[in-house]
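S.K.: Following is a predicted model, sequence given first.
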Amino acid sequence: MTVGLDGSPESLAAAAWAAREALLREVPLHLVHAEEWPTTAAVPMAGPEVQQRWADKVLADAADELRERHPGLEMTTRRLSGRPAAALPIEAADAEMLVLGSRGLGSIMGFLIGSVGMATVSATEQPVVLVRAPKHQGKEPRTGSGDAEQPDTASAYRDVVVGLDISQSCDKLLAFAFDEAARRGCTLRAVHGWTLPLVYSYAPMLEVGRQVEQALSDMLLPWRQKFPSVQVVERALIGSPAQQLVYSAADADLVVVGRRLRRAPLGAHIGPVAHAVMHHSAAPVAVVPHD
C-alpha cells in the first residue's frame, strides 16, 4: 500500500485512509514524497536542502501520528526523486494500490485533483484511490481526522459503490469492489446508468429496462457466488451513468470506477465517467485500470 504525501491536508487525509486500508489488507504502508511537487502554499519554494528537510519532516510527522493511532501497522517512509506523475507510478508498481489526496472545491464544483493527480492516475497501472480532505474550519486537520475517518469495526462501514458498463468486461472492477466490501463486511451497490433515444415509446423502454436489469444480474452472478458473504444491491438506473454514479455514491464509503488501459502514442486516457466521478464524488474514489 503506497500513499503520496505532499504536506497538504488532502494528502494527510489520504494517509489516514491508506493506513486503515493497509490494516484491512494486512499489508505494510509505504509513505512516499516525490521531490518535485509543484510549488504551493503547502510546498513553498526553497533550496534543495531545505526542501529535503521539509519533506523528511512531513514524512516523519505523518508516520509518527499513524503509528500512534495504529501501533501494529508496519510502515516505511521514503523520498523519491523525479516528478510525482513519473515517480509515484513506478513506486506503486508492486503495491496493491496507490492513494492520493484530492483538493475540495465544494458541492457544486466538485473537487479538483489537479494536473499532477490526473497525470499520476493516467500513468499508474495499479488501482489509485483519491481521498478528499476533511472539512474543518479554522484549523488544519490531523492526519486521522475528519470526513475521511472510517470506523474501526467492519460492521460500521457504509456501502461500497461500483459503477458498471454491461457492454464490456468489468471483471477487474468487480474483483476489486467485491474484495473491498468483503473486507469491510458492508453492502456492495452495483450501479449501471443507461439511456434511450427520445423516440422510444414507454412500452419498448420497459422491455429494454428488463433486459438491462437481466444483463446486470448476469454480470454479477459469478461474483455473488465467489463472495457469498457480500450483500449486493443491483441498480440499473435511467440517466447519465456519471450522474447516477455520483448520486448513488453520496453516502458511500468508497466508489469504484474503471479506466481503460490505452497504450497509445498520445498517452493514457481517463474516460468521461471516471473523470466526472473523480471530480464530483464526495466519497473516496478508487480508479481501477482494466483492458
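M.R.: Everything's here; your move.

S.K.: Going by C-alpha atoms from here, please, whenever you check contacts or count neighbours.
M.R.: OK.

S.K.: any idea which helix or strand carries Val246?
M.R.: Taking DSSP states H and E as the definition, Val246 sits inside helix 241-248.

S.K.: For that helix, buried residues please.
M.R.: 241-246, 248 (16 or more other Cα atoms under 10 Å).

S.K.: Pick the one among the residues you listed closest to Asp56.
M.R.: Val246 (36.8 Å; Cα to Cα).

S.K.: Is the closest one in contact with His279, as I believe?
M.R.: No. Proximity of Val246 to His279 does not meet the contact threshold set by Cα atoms under 8 Å, at 9.6 Å.

S.K.: mind putting the buried residues of helix 241-248 in TSV, distance to Ala177 included?
M.R.: What follows is those, written out as TSV (distance: Cα to Cα, whole Å):
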residue	distance to Ala177
Pro241	18
Ala242	17
Gln243	19
Gln244	18
Leu245	14
Val246	16
Ser248	15
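
S.K.: Tell me the one of these nearest Ala175?
M.R.: Out of those, the member with the shortest distance to Ala175 (by Cα to Cα) is Leu245, at 18.4 Å.

S.K.: ok, the closest one to His30 distance?
M.R.: Per Cα to Cα, to the nearest Å, Leu245 is found 31 Å from His30.

S.K.: try it against this one:
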Amino acid sequence: MLSPVVVGVDGSAESLAAAAWAAREAERRERPLRLVHAWEGHPRPGEREIAHAARRHLALRALRQARDRVRAECPRLRPVDEQTEGPAVPVLLKAAGEADVTVLGSRGLSGFTGFLVGSVALGVVARATCPVVLVRADEEAADEHLPAGDGGASTETGYRDVVLAVDVHDVRDEVVEYAFEAARLRGARLRAVHAWQAAGLVGAGPGPGPGGIGPVQDAWQGEEWLDLLQAALRMWRDKYPDVDVLSTVVEDRPTTALVRASTGASLLVVGHRLAERPLGPRTGPVTHAAIHHVTCPVAVVPHL
C-alpha cells in the first residue's frame, strides 16, 4: 500500500488550508490522503463528563470540516480520517512515520511577510522523518499558479517556480530529489539558490576552490560558486531531464536570499538535519528563518 499524504487538522483556518493543499498534493502524487486529529480523550482531573463529550464533539467537527474542504477542493479524493487520543506532537509524529509527506497549517501574518509557527508545527518539523510542508491560512489553489493573461488569479495556468535552497558545501540527496520531484509533478521550473557572502562579513562561509579556503572578494568568484552549484545538480538534471532548472547564486545572507527567491514561488524546499542537540531537536537557523518568513508553502526535508 502506498504511504499516504498526512495532514493534521484541528478545525482552524490554518488546518483547513493545509487540508486543501494536502488534497492537491495527494492527487499530484497519486497517493491516499489521511486526516489526523489529536485530542485529549481522557477527562482531566475534575473535568465533568459533559466537558469530555464536548471535546469529542469538537474533534468530530474538525474532521468533518476538513473532509468538506477536501471534497470541495478535489471531489474525486476519498480521504481516511483518524482521531487519536493524546498530545498533538506525538500523535502527528507517529502518523508522519508512515507518511510520504506530512502537511500542517501555519498562520500568515496579516500585513507582514511570514508565519506564526506554533509549538506543534515546530515540534513536528524538528523530529519528523518524512518531509513536512507548512501552509498558510490564506493559501489558495491559484497561489500555486502563474497569473492569467489579464493578471488575474487562475488555476488553469502553469505552476510557479519550485525554489530549492542549496548549500554547495553540504548537498543532501534527499532534499534535492524532493525538490526535483516536486517540480516534475507540477511541470514547474526548479530554481536552485545558493547564497554566499564576501570574506570579512559576519557569518561569511568559506570560499570556493580546493579546501574551501579561498576568500570571496571579487565579483568574478560568483561564477565559481555557480560552477559548483551546477556540478552539484548535474546528476539530478540527468535523472530529471524534463525539469527546467535555473541555477542562481546570490551574494547575500542565506536567510535573506531565500525570502527574496521564494516570493512568488509555488513551494520552497529546505533541508533539516535530524540530530539531537543540547536543548533537544530543533531546526537550524536558515530553516528556522525560512519557515517563519516566506510567503509560500515550505517543505522541510529531513536528512542525517
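M.R.: Received the coordinates, thanks. Quick caveat, the model's predicted, so the values are computed rather than measured.

S.K.: Can you give me the TM-score here?
M.R.: The TM-score (TM-score structural alignment, normalised by the length of structure 1) is 0.87; 274 aligned residues with a Cα RMSD of 2.5 Å.

S.K.: how about Gly110 of structure 1, what's its match in structure 2?
M.R.: By TM-score structural alignment, Gly110 of structure 1 lines up with Gly114 in structure 2.

S.K.: residues in contact with the spatially closest residue to that match that is not a sequence neighbour?
M.R.: The shortest distance from Gly114 of structure 2 to any residue other than its chain neighbours is 3.7 Å, reached at His293 (Cα to Cα, 6 or more residues apart in numbering). If a contact means Cα atoms under 8 Å, 6 or more residues apart in numbering, then His293 of structure 2 has 113-115, 259 as its contacts.

S.K.: Show me what His293 of structure 2 lines up with in structure 1.
M.R.: Using TM-score structural alignment, His293 of structure 2 pairs with His280 in structure 1.

S.K.: show me the contacts for the equivalent of Leu33 of structure 2 over in structure 1.
M.R.: In structure 1, the residue matched to Leu33 of structure 2 (TM-score structural alignment) is Leu29. Applying Cα under 8 Å, 6+ apart, we find Leu29 of structure 1 in contact with 1-3, 18-19, 22, 73-76.

S.K.: What about those residues, which are in strands?
M.R.: Among the contacts of Leu29 of structure 1, the residues falling in strands (DSSP state E) are 2-3, 75-76.

S.K.: Which parts of structure 2 are helices?
M.R.: Here structure 2 has its helices, by DSSP state H, at 13-29, 49-73, 88-96, 119-127, 173-186, 221-239, 254-262, 285-293.

S.K.: If we go by neighbour counts, what in the second one is buried?
M.R.: Counting neighbours by 16+ other Cα under 10 Å, one finds that the buried residues in helix 49-73 of structure 2 are 55-56, 59-60, 62-63, 65-71, 73.

S.K.: distance between it and the chain's centre?
M.R.: The chain centroid and the centroid of helix 49-73 of structure 2 are separated by 25 Å under Cα atoms, centre = their mean, to the nearest Å.

S.K.: helices and strands around it, which ones?
M.R.: helix 13-29, strand 33-39, strand 80-85 (3 or more Cα pairs under 8 Å, 6 or more residues apart in numbering; DSSP states H and E).

S.K.: how much does the last one stray from structure 1?
M.R.: Between strand 80-85 of structure 2 and the corresponding residues of structure 1, superposition yields a mean separation of 0.9 Å, by mean Cα distance after the TM-score superposition for structure 1.

S.K.: Output the residue interval of structure 1 matched by stretch 77-93 of structure 2.
M.R.: Against structure 1, stretch 77-93 of structure 2 falls on residues 73-89 (TM-score structural alignment).

S.K.: and the end-to-end length of that stretch?
M.R.: End-to-end distance of stretch 73-89 of structure 1 (Cα to Cα): 23 Å.

S.K.: List the contacts of Arg20 of structure 1.
M.R.: With Cα under 8 Å, 6+ apart, Arg20 of structure 1 has these contacts: Gln150.

S.K.: residue in structure 2 matching it?
M.R.: Match for Arg20 of structure 1 (TM-score structural alignment): Arg24.

S.K.: Out of the contacts of His293 of structure 2, grab the one that's most surrounded.
M.R.: With neighbours taken as other Cα atoms under 10 Å, the top of the contacts of His293 of structure 2 is Phe115, carrying 24 neighbours.

S.K.: Buried ones in stretch 169-179 of structure 1, by neighbour count?
M.R.: Residues 170, 173-174, 176-179 are the ones in stretch 169-179 of structure 1 that count as buried (16+ other Cα under 10 Å).

S.K.: hang on, I meant stretch 13-32 of structure 1
M.R.: 13-23, 27-32.

S.K.: hmm, back to that, please render the contacts of Leu29 of structure 1 as CSV that adds distance to Ala95 of structure 1 to the earlier fields.
M.R.: Formatted as CSV, the contacts of Leu29 of structure 1 follow (distance: Cα to Cα, whole Å):
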residue, distance to Ala95 of structure 1
Met1, 5
Thr2, 6
Val3, 10
Ala18, 12
Ala19, 14
Ala22, 11
Leu73, 16
Glu74, 14
Met75, 13
Thr76, 13
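
S.K.: hmm, which of those residues are the buried ones?
M.R.: Applying 16+ other Cα under 10 Å to the contacts of Leu29 of structure 1 flags 1-3, 18-19, 22, 73, 75 as buried.

S.K.: any idea which of the residues you listed is closest to Pro151 of structure 1?
M.R.: Taking Cα to Cα as the measure, Pro151 of structure 1 lies nearest Ala19 of the buried ones among the contacts of Leu29 of structure 1, at 12.5 Å.

S.K.: Looking at the buried ones among the contacts of Leu29 of structure 1, spot the one nearest Arg183 of structure 1.
M.R.: Nearest to Arg183 of structure 1 among the buried ones among the contacts of Leu29 of structure 1, with distances taken as Cα to Cα, is Ala22, at 11.2 Å.

S.K.: Just to check, that closest one is in contact with Pro28?
M.R.: Yes. If you go by Cα under 8 Å, Ala22 of structure 1 and Pro28 touch, sitting 6.2 Å apart.

S.K.: okay, and the common contacts of the two?
M.R.: With Cα under 8 Å, 6+ apart, Ala22 of structure 1 and Pro28 have common neighbours 1, 73.
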